[in-house]
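Colleague: Predicted model and sequence below, questions to follow.
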Amino acid sequence: MMVRRTFLAAGLAGMTLPTRAWAEALPRLQVWRDENCGCCVGWVDHMRAAGFPIEDNVVRSVAAARRMLGTPPDLLSCHAGLVGGYALEGHVPAAAVTRLLADRPAGVRGLAVPGMPVGSPGMEVPGREPDTYDVLAFDSRGGRSVFMRFRGGTPT
């Protein structure tokens, strides 16, 4: 009787593992970037290390992807992405993206880190103090708000 219970418990535990792993899987992240941009590669590596499956699209110009995503021109950086129906622009840390996907705030179209803050994912510079910067949420009507604040790759 004890052997049977142990066997059944082990079997049930094994059956729940794939379900749990599937539920925690992150959605595919599509990225559009220039082939000559090293910081874009660094950001892609950061997102991959955080568990995002990546579709890496190397293009001559990211403009068409940005138009498709509806990214406001004043929020541009060097690469664009799409994950879980949300647009991404620039060096958005994985922590902000996972929070966005978990919270799914009403009206938000995407997240952006304008410019290229030192210390943001892909923009790490040895020997330089990381910048403090905002991850901005934007909507389709031009609205913006601070979604999260970071110092380097760490939320503040």
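Modeller: Yes, it's here.

Colleague: From now on I want contacts and neighbour counts done on CA atoms only, so please keep to that.
Modeller: Will do.

Colleague: Tell me where this protein has strands.
Modeller: 29-33, 54-58, 80-83, 86-90, 110-113, 132-138, 144-151, 154-155 (DSSP state E).

Colleague: also this one, for the comparison:
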Amino acid sequence: MNTRPAFLRLVSALGLVAAFAGGPVFAAGEEVVMYKDPNCGCCGKWAEHMRASGFAVKEVRSTAMSAVKREAGVPQALASCHTAKIGGYVVEGHVPAADVRRLLAEKPKVAGIAAPGMPAGSPGMEGAYPSERYDVVSFDADGKHRTFASH
């Protein structure tokens, strides 16, 4: 007989369903906290992309994005329009959810990953412009960076 309370059995079952469905399974309370300029529309579209991929996203409006990026350790050359934090990492710009999921699964010794600029066709930047090829790069606390993924 299973002696675990029904609620814990349900939570365990839902975790297995999410794992088999390819969705992320995160520790309780872990969420994406995204800082964005209140006037930016593409940042909200990236948050929608992340939510559609199974992430919980808290949007924080800030008129001091340069200070947010500086505090987060985002190298100036890798900056984009919004800065997010999850699982002890920084995610800068329009990084695909699959890359964030990979970052969290592999846990590399980096400060974060970034999609520099605002690449056309990246999550949140689809639409009016033809898609372009772009790289997501990882960066460390010293600002050294290398390619993490290519799209």
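Modeller: On my side now, so go ahead. Just so we're clear, the structure is a prediction, and the values are computed from it rather than from any experiment.

Colleague: Redo the strands of the first structure as JSON lines? Include distance to Arg20 of the first structure and mean neighbour count.
Modeller: Below are the strands of the first structure laid out as JSON lines (distance: least, C-alpha to C-alpha, whole Å; neighbours: other C-alpha atoms under 10 Å):
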{"stretch": "strand 29-33", "distance to Arg20 of the first structure": "21", "mean neighbour count": "22"}
{"stretch": "strand 54-58", "distance to Arg20 of the first structure": "21", "mean neighbour count": "15"}
{"stretch": "strand 80-83", "distance to Arg20 of the first structure": "21", "mean neighbour count": "23"}
{"stretch": "strand 86-90", "distance to Arg20 of the first structure": "24", "mean neighbour count": "25"}
{"stretch": "strand 110-113", "distance to Arg20 of the first structure": "28", "mean neighbour count": "26"}
{"stretch": "strand 132-138", "distance to Arg20 of the first structure": "30", "mean neighbour count": "21"}
{"stretch": "strand 144-151", "distance to Arg20 of the first structure": "28", "mean neighbour count": "16"}
{"stretch": "strand 154-155", "distance to Arg20 of the first structure": "27", "mean neighbour count": "14"}
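
Colleague: Can you say which of those strands is nearest to Val3 of the first structure?
Modeller: Closest of the strands of the first structure to Val3 of the first structure is strand 54-58, at 44.3 Å (criterion: C-alpha to C-alpha).

Colleague: how much does that closest one stray from the second structure?
Modeller: After superposition onto the second structure, strand 54-58 of the first structure sits on average 0.9 Å from its aligned residues (mean C-alpha distance after the TM-score superposition for the first structure).

Colleague: Over which residues of the second structure does that strand lie when aligned?
Modeller: Using TM-score structural alignment, strand 54-58 of the first structure lines up with residues 57-61 of the second structure.

Colleague: Show me what the matching stretch is in contact with.
Modeller: Glu31, Val32, Val33, Met34, Tyr35, Lys36, Asp37, Pro38, Ala47, Met50, Arg51 (C-alpha atoms under 8 Å, 6 or more residues apart in numbering).

Colleague: Asp34 of the first structure contacts Ala65, correct?
Modeller: No - Asp34 of the first structure lies out of contact with Ala65 (C-alpha atoms under 8 Å); the separation is 11.9 Å.

Colleague: more crowded one of these two?
Modeller: Taking neighbours as other C-alpha atoms under 10 Å, Asp34 of the first structure and Ala65 compare with Ala65 leading, 19 against 16.
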